[in-house]
Structures are given as structure tokens and as C-alpha cells.
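**Q** what's the 3D shape of this:
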Amino acid sequence: MRWTSMLAIYALFWVLSGFLVLPFGLRTPEEAGQDIGRGHVASAPVNFRPGRVALRATVLSLALFALFYANFREGWVSAADLDWTRWLGASD
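**A** So this is what the prediction gives:
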């Protein structure tokens, strides 16, 4: 696998991981015991830390990419294993 392909796949894992870890650790004003200011939505988080989200996304995406690359090298799950028509009993 070329390094450019690895970089593109890692970037996809990073974005997906960012969306997966985004809601963890956030608190609403009600949960934090704060008053909701005028013009603010009650569900808006009061403790959003983008650096922490990026760090968590980086750690998770590294783990996911390591599993992906290990599968690529070792061939644990192939495209033929994911052929759902075989599971339904369809003939070739």
C-alpha cells in the first residue's frame, strides 16, 4: 500500500472518529448548574473543548487504522468474506 493511500484512509478514519467522540464529556447548562443566557439554546454545551476532541479522535483513529492495516497485511477478512449474496444462498 502506498503512503498516500495510507494517509487518505487514516484521514477518513480520523474524521469518522471525530464524529464518534464528539458527544462524549459534553454538559448542557442545566447539567452544569448554570443559567441559560438569552439567545442560547438549552442543549448547547458549556464545556466544549475542540483540542480534547481532536486528541480523542487521533487516538481512536490510530487504533482503527492499526487494525485496518494489520488486516490488510494479514488478510483476516477479505472482500470475498463480505459478499452478502453468499449468505443468502444465491448461486454464482
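
**Q** switch to C-alpha atoms for all contacts and neighbour counts from now on
**A** Fine.

**Q** Name the helix or strand for the residue nearest to the spatial centre of the chain, please.
**A** Residue closest to the mean C-alpha point of the chain, counted by C-alpha atoms, centre = their mean, is residue 17 at 1.9 Å. For residue 17, the element it lies in under DSSP states H and E is helix 3-21.

**Q** thinking again about what came up before, who are the neighbours in contact with the residue nearest to the centre of the chain?
**A** Going by C-alpha atoms under 8 Å, 6 or more residues apart in numbering, residue 17 touches 57, 58, 60, 61.

**Q** So which of the residues you listed belong to strands?
**A** Among the contacts of residue 17, DSSP state E puts none in strands.

**Q** compare with the first, here's sequence two:
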Amino acid sequence: MKITSIVAIYALIWVMSAFIMLPFGVKTHDEAGIAKVPGQADSAPANFQPGRHAFRASIVAAILTALFVLNYIYGWVGADALNLFEELLSTPT
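**A** Reported below is the predicted structural model:
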């Protein structure tokens, strides 16, 4: 696998993990006990830290990309292992 492919896979996994992890660890102003600004949405985060969030997404993406590349090299899980409908489509003998 080329390094450019690994970088592209890492970028895709990074975006996916960043969006999945977005709601975790964020508190609203009511939960944090902070006064709200007039007109502010009730669900607005009070303590959002984008740098910390990006760091966590980077760690998760690095681990998942490493597992993906190792699976590509060693072939632990292939397409034949993911065929969930094999029993339904096979003809009885």
C-alpha cells in the first residue's frame, strides 16, 4: 500500500472519528452552572476546546488507520469473512 493511500485513509478516518466524538465531553451552560448569553441556544457548549478535540480525534484515527493497514498486510479479515448472506443465497444440496 502506498503512503499516499495511507494518508488518504487516515484523513477519512480522522474526519469520521472527529464527528463521532463531537458530542462527548461537552457540557451545556446549565450543566456547567454558567450564565447564558441572551439569545443563546440551550444546547450550546460551554467548554468546547477544538484543539483537545482534534488531538483526541488524531489519536483515535492513528490507531484505527494502523489496524486497517495491518489488516491489509496480514489479511486478518477479508471480504469472504464479511459475507453475511452466504447461507441465504446458497442452494441446498
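
**Q** ok, then the element right after the helix holding residue 17 of the first structure?
**A** helix 29-32.

**Q** what's the matching range in the first structure for the longest helix along the second structure?
**A** Assignment by DSSP state H gives helix 50-74 as the longest helix of the second structure. Using TM-score structural alignment, helix 50-74 of the second structure corresponds to residues 50-74 of the first structure.

**Q** from the chain's centre, how far out does that stretch sit?
**A** 9 Å (C-alpha atoms, centre = their mean, to the nearest Å).

**Q** distance of residue 26 of the first structure from residue 46 of the first structure?
**A** As for residue 26 of the first structure, its distance to residue 46 of the first structure is 7 Å (criterion: C-alpha to C-alpha, to the nearest Å).

**Q** err, residue 82 of the first structure, not the other one
**A** Residue 82 of the first structure is 43 Å from residue 46 of the first structure, by C-alpha to C-alpha.

**Q** ok, the contacts of residue 17 of the first structure in the second structure, which still hold?
**A** Retained contacts for the contacts of residue 17 of the first structure in the second structure, judged by both residues aligned by TM-score structural alignment, their matches' C-alpha atoms under 8 Å, are 57, 60, 61.

**Q** As a markdown table, those with neighbour count would be great.
**A** Compiled in a markdown table, these are given as follows (neighbours: other C-alpha atoms under 10 Å):
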| residue | neighbour count |
| --- | --- |
| 57 | 22 |
| 60 | 19 |
| 61 | 22 |
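
**Q** Going by distance to residue 86 of the first structure, which of the residues you listed wins?
**A** Taking C-alpha to C-alpha as the measure, residue 86 of the first structure sits nearest to residue 61 out of those, at 31.0 Å.

**Q** isn't the closest one right up against residue 13?
**A** Yes - counting by C-alpha atoms under 8 Å, residue 13 is a contact partner of residue 61 of the first structure at 5.2 Å.

**Q** tell me which residues in the helix holding residue 17 of the first structure are buried?
**A** 10, 13, 14, 17, 18, 21 (16 or more other C-alpha atoms under 10 Å).

**Q** Sounds good, over and out.
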